[in-house]
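[1] sequence first, predicted model second:
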Amino acid sequence: MGGLREMAAPFVVLGPSGVAVRDRLKHLTAEDEHVLRLVGDHLGTLASRDLKSRCAAGLEHDSEQWAERKRVLTQESSSRWAGSLTKATHDQWALARRGQLAHIQSLEAGMRMIAHRLSLPVGHKGTKRAPGGYRSRREWHAKTRRLHVLADRLKAARADRDAGRVRVVRGGKRLLNTRHHLQAVQLTEEQWRTRWEAGRRILQADGESGKRFGNETIRVTPGGEVSLKLPAPLAHLANAPHGRYVLTARVSFGHRGEQWADRVTANRAVAYRIQEDTARARWYLTASWTIPPVKTVPLAAARAHGLVGVDTNADHLAAWRLDAHGNPVGEPLRFGYDLTGTAAHRDAQVRHALIRLLHWAKRHGLAIAIEDLDFTAEKTREKHGRRKKFRNLISGMPVARLRARLVSMAAELGITIVAVDPAYTSKWGAQHWRKPLTSTTRKTTRHDTAAVAIGRRALGYAIRRRTAPPPQHRSDAVGHRTVQARPDTPRREGNRPRIPGPRTRSVHAGRGANAVDQDAQHRSGHPAEHKSWKQDSLPLSL
């Protein structure tokens, strides 16, 4: 047990801190779309200039420089548009910094793994916990060269981080590289250019409490009328007073529509974002606002009536209900999803599987236990080597998205989520629970037993189950129910200590006529008898 890592305690997951809803802008006229594109392109150009200034400032950026950036943008837009642009730029720079740190940590992990494997003899076999040496001298030599390559990359990345330099592509690096592989993605240059321009547009504005309908820049009335404040150079396009442009489309949020209406009626802050889906030739409006954190229930209350252990896999969620004592109840459940196809299809599959799981847990009034998974350090090819299938498997698991969606959707239904440490759940679950839960009519899988292990850990119990009684008649024929004291153990025949709680189905602990008299029990080797006793006469030989 000395090689096992220390496991974190289970905890109740906090609810979401924000809300976002989306609706389609239907029946837009050609003029509406033209104005939206002009405003978005103009603001996108300003955002690119501001991002360049922010990246040039690096770590020396302060509030004075932020204010100066906003003053420059205000001259070509408005004070509220400038505030939204500078905030979006700073968030993008901060995201790039976090990605830079993650890249450095990935390089360090890869170098440690290569150095470890290079230190082992060629052909040395590894274990389940640590890989062995490389298979051949050729591979050993290639990895030696790769170690130097990673060292150079790490040196450059650290230098950039120390200097505060980041590399950001507005519109996305993936879409930029797609320009060189148009035939592979079956796109024409015009189609790619349309997506590229749409990805670089900015039509978003933060809300402000106390202002009319919670947002002066992009305003949506309770009736669904959408209007936006035009930047100064485009004020001649206004079709409403005070330099505003009113769209012909009307929005009505089907999801959380009442909450949104309450906020805009009370003039509470709501942020809006307008974006174009070039593949479908549609426009969408997204509304978002912050909500107070949901008060979580104590862990003891979540465990009171048992819970549902859920194991996350590449194509399904394996679940099993456990009672408050950690015993599996009923049959295992499986909620499948298909992660092939487009991102929208994968996202819909995950949401469909989660809502089925949540509705089942809601009907039974149970909390949900799930692993606190993070494969950030597990996806490197340096750790798994040629196991490309396994690397693709863990890379394809929607861990982060599934966890975020589960927490958000569970908060709406009032279901508690308990996160547990994922260490050894699959291994120990199969070791201790697969055989006893398998019968002639039910074949228990490794994923089902992992769900049981997750649930038991969330309930505070050890994963290992108690030893079953002897198989014949649960007596002394083939051994005792539990390990008995050895003959040389001191006071092995003494009185039993008073243990609270029931010990049998009929007599409670510490009760009964012979509760503390070991000799009065009906056991082999003891003088207790349950019939009249009479001494035999002396033998005739005496």
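    Sure thing, it's come through.
[2] please make it C-alpha for all contacts and neighbour counts, starting now.
    Noted.
[3] so what's residue 345 up against?
    Contacts for residue 345 (C-alpha atoms under 8 Å, 6 or more residues apart in numbering) come out as residue 339.
[4] helix or strand for it, just tell me which one.
    Assessed by DSSP states H and E, residue 345 sits inside helix 343-364.
[5] how far off centre is the following helix or strand past that helix?
    Sequence-wise, the next helix or strand downstream of helix 343-364 (DSSP H and E) is strand 367-371. How far strand 367-371 lies from its chain's middle: 11 Å, per C-alpha atoms, centre = their mean, to the nearest Å.
[6] so what's residue 118 up against?
    By C-alpha under 8 Å, 6+ apart, the contact list for residue 118 reads 133, 134, 140, 143, 144.
[7] adding another structure so you can compare the two:
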Amino acid sequence: MDKGLRKLAAPFVVPGPSGVAIRTRLKQLTARDEEVLRRVGAHLGALACRDLKTRCHDGPGHDAQAWAARKRELTPLSSARWAGAITRATHDQWALARRSALARLQNLEAGVRTLRHRLALPLGTKGSKRAPGGYHSRREWHAKARRLHVLEDRLTRERADWTAGRVRVVRGGKRLARTRHQLPAARLTETQWRARWEAQRWFLRADGESGKRYGNETIRISPDGEVSIRLPAPLSGLANAPHGRYVLTSRIHFTHQGQEWADRVAANRAVAYRIHHDVDRARWYVTASWQAPASPAVPLAAALAHGVIGVDTNADHLAAWHLDTHGNPTGSPRRFCYDLSGTAGHRDAQLRHALTRLLHWARTCGVRAIAVEDLDFNTEKTREKHGRNRRFRRLISGIPTGRFRARLVSMADRTGITIVAVDPAYTSRWGAQHWQKPLTSKNRRTTRHDAASIAIGRRAQGYPLRRRTAPPRTHQSDGCGHRTVQAGPDAPGREGPRRCLPGPRTRSVPPDAERTRATRTPNTVRDVRSEREWVQDSLLLTD
């Protein structure tokens, strides 16, 4: 055990999801339906852009009165509910940009501190666990000195923007905006890019309202799947239903959690809707979302009453092992692989498939808890901290910590499995030290990740990561107490006195030796004369 180890945080039960979102496709839309959706989305999107510009101009000095003034300006051009949805979405977008600016500012400050520390050390100074060492060569030192000046200049600008309250927001996405200047590399034409850009900047989102008909007055979806939209005031001439509404030809049906949605709609409870267009597939989708009631907190002891499955998260697979109530690994380790290359949809599908197999296996084992590491690599993947170790930076950047945690919590909540988060410190190191070699045999190769999953599960159960405590110093028997930490004195099947066997206690003479010798068939050929009793012949007396 090394000295100076940091204090470990206690394991805790991860709370369940706070909301539900389901999606389905709008099929069999007519040309008029698509035209109405495009015009409504483009009109409300222009209002959202104008409102976002006003909100960014106000900065941190924005208050409730300014919010009300923005809503009053938008109401004649749309409606009161559309204006409320636009202003709330603008406020959330500005708050997200503000948090991102703070995270970027903190990242730059950490990078500047690291560079200053390493530049102040002599060349070739070895680092420690707490701080990195000096640079290897004069050339590398010079390059990092130039990078320090670049980061200091960026830090100065970010601090000025943070003090002034300026944020940088792009409606439609910064990545898509930059793709406009790299169309050949993205294999897009200008027309294709323009279609994507306009679709991303449309606004077809309505907040729910309890007590109103079907839980939403702006985008209303009945239990039988009829979709109707309240048109903005300038577009009221496109209505085909009373009260300035337009009813789509398409009828929808939610497959996933459709019954729960139907119950909320029938009870006139709030449901928020968002209509969006997938340009690549030429399809329209509608997403319904609502707030889920807080799940009752499950005590940690109750969650671990039937054992636990420890999961070690890696860049390309999940290593899992089933542990019983005493912290002993049972069965064989399992590995759930996924490929996080390709598009975002492909990565998300791969992760969901791996988690589905993990949850099915957990139900097969009969456990009610899955232990995972509380990982956060926001401060671990900077080039200033790890320097030239690009392979390690790519490795930790590829681990889907945030998406994995969100997906696992939401999917486990539907199956009744509790997620327990543990401190990730030293799990891989101590797991390999205490568990990898004992569990490796000629028929099973235990990896470092499999051993780490055992360490994670044992930490969730509150057991030490070591396999056993040291034997008693007085003698090698159990005279000083129970020698293992896996089971208690009252647990069935624990180590106890040996079974009483009849017969003598000597090692040379086994029990019932005479009977065994009499009934045993000899395996070797012996001299038959040795089996007969030898008798001394009488002496012949001759002259």
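    That came through, no problem. As the structure is a computational prediction, the values presented were derived from the model and not from experiment.
[8] quick one: TM-score?
    Superposed pair, TM-score by TM-score structural alignment, normalised by the length of the first structure: 0.87. Supporting alignment: 488 aligned residues with a C-alpha RMSD of 1.9 Å.
[9] so which of the contacts of residue 118 of the first structure belong to helices?
    Here DSSP state H is the test, and the contacts of residue 118 of the first structure give 140, 143, 144 as lying in helices.
[10] what residues does the first one make contact with?
    Counting by C-alpha under 8 Å, 6+ apart, residue 140 of the first structure touches 118, 122, 134.
[11] check which residues of the helix holding residue 345 of the first structure are buried.
    Using 16 or more other C-alpha atoms under 10 Å as the test for burial, helix 343-364 of the first structure gives 346, 347, 349, 350, 351, 353, 354, 355, 357, 358, 361, 362.
[12] do I have it right that the fourth one meets residue 404?
    No: the pair residue 350 of the first structure / residue 404 is not scored as a contact, 11.2 Å apart, by C-alpha atoms under 8 Å.
[13] please enumerate the strands of the stretch 351-500 of the second structure.
    Secondary structure of the stretch 351-500 of the second structure by DSSP state E, counting those that start in this stretch: the strands cover 369-373, 418-422.
[14] I should have written the stretch 151-300 of the second structure there, sorry.
    Secondary structure of the stretch 151-300 of the second structure (DSSP E, counting those that start in this stretch): strands at 205-206, 219-221, 226-230, 245-251, 272-278, 283-291.
[15] need the winner for burial among the ones you listed.
    strand 219-221 (a mean of 25; mean count of other C-alpha atoms under 10 Å).
[16] in the first structure, point out the residues matching that one.
    Matched against the first structure by TM-score structural alignment, strand 219-221 of the second structure falls on residues 218-220.
[17] give me the contacts around that stretch.
    Outside stretch 218-220 of the first structure, the residues that reach it (C-alpha under 8 Å, 6+ apart) are 204, 205, 213, 225, 226, 227, 228, 229, 264, 272.
[18] for residue 61 of the first structure, see how far away residue 436 of the first structure is.
    As judged by C-alpha to C-alpha, to the nearest Å, residue 436 of the first structure and residue 61 of the first structure stand 62 Å apart.
[19] buried residues, stretch 72-81 of the first structure. List them.
    73, 74, 76, 77, 78, 79, 80, 81.
[20] show me what residue 389 of the second structure lines up with in the first structure.
    In the first structure, the residue paired with residue 389 of the second structure according to TM-score structural alignment is residue 387.
[21] quick check: its match vs residue 379 of the first structure, distance?
    Counting by C-alpha to C-alpha - residue 387 of the first structure and residue 379 of the first structure are separated by 11 Å.
[22] which residues of the stretch 351-500 of the second structure fall in helices?
    Using DSSP state H, counting those that start in this stretch, the helices of the stretch 351-500 of the second structure run over 383-386, 390-398, 401-415, 427-431, 448-461.
[23] pick the most deeply packed of those.
    helix 448-461 (a mean of 29).
[24] now that helix, how far from the centre of its chain.
    Centre-to-centre, helix 448-461 of the second structure and its host chain are 17 Å apart (C-alpha atoms, centre = their mean).
[25] reformat the contacts of residue 118 of the first structure as CSV; add distance to residue 453 of the first structure.
    Shown next, in CSV, are these (distance: C-alpha to C-alpha, whole Å):
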residue, distance to residue 453 of the first structure
133, 33
134, 35
140, 39
143, 38
144, 41
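[26] can you tell me which of those residues is closest to residue 88 of the first structure?
    Of all those, residue 143 has the smallest distance to residue 88 of the first structure: 41.4 Å, by C-alpha to C-alpha.
[27] neighbours of that closest one, just the number please.
    By other C-alpha atoms under 10 Å, the residues close to residue 143 of the first structure number 19.
[28] does it touch residue 116 like I think?
    No: Residue 143 of the first structure is beyond contact range of residue 116, at 11.3 Å (criterion: C-alpha under 8 Å).
[29] need the longest helix for the first structure.
    Assignment by DSSP H gives helix 79-118 as the longest helix of the first structure.
[30] buried residues in it?
    Of all the residues in helix 79-118 of the first structure, those buried under the rule 16+ other C-alpha under 10 Å are 79-86, 88-90, 92-93, 96-97, 100, 103-104, 106-107, 109-111, 113-114, 117-118.
[31] and what of stretch 301-313 of the second structure?
    Going by neighbour count (16+ other C-alpha under 10 Å), the buried part of stretch 301-313 of the second structure is 303, 304, 306, 307, 308, 309, 310, 311, 312, 313.
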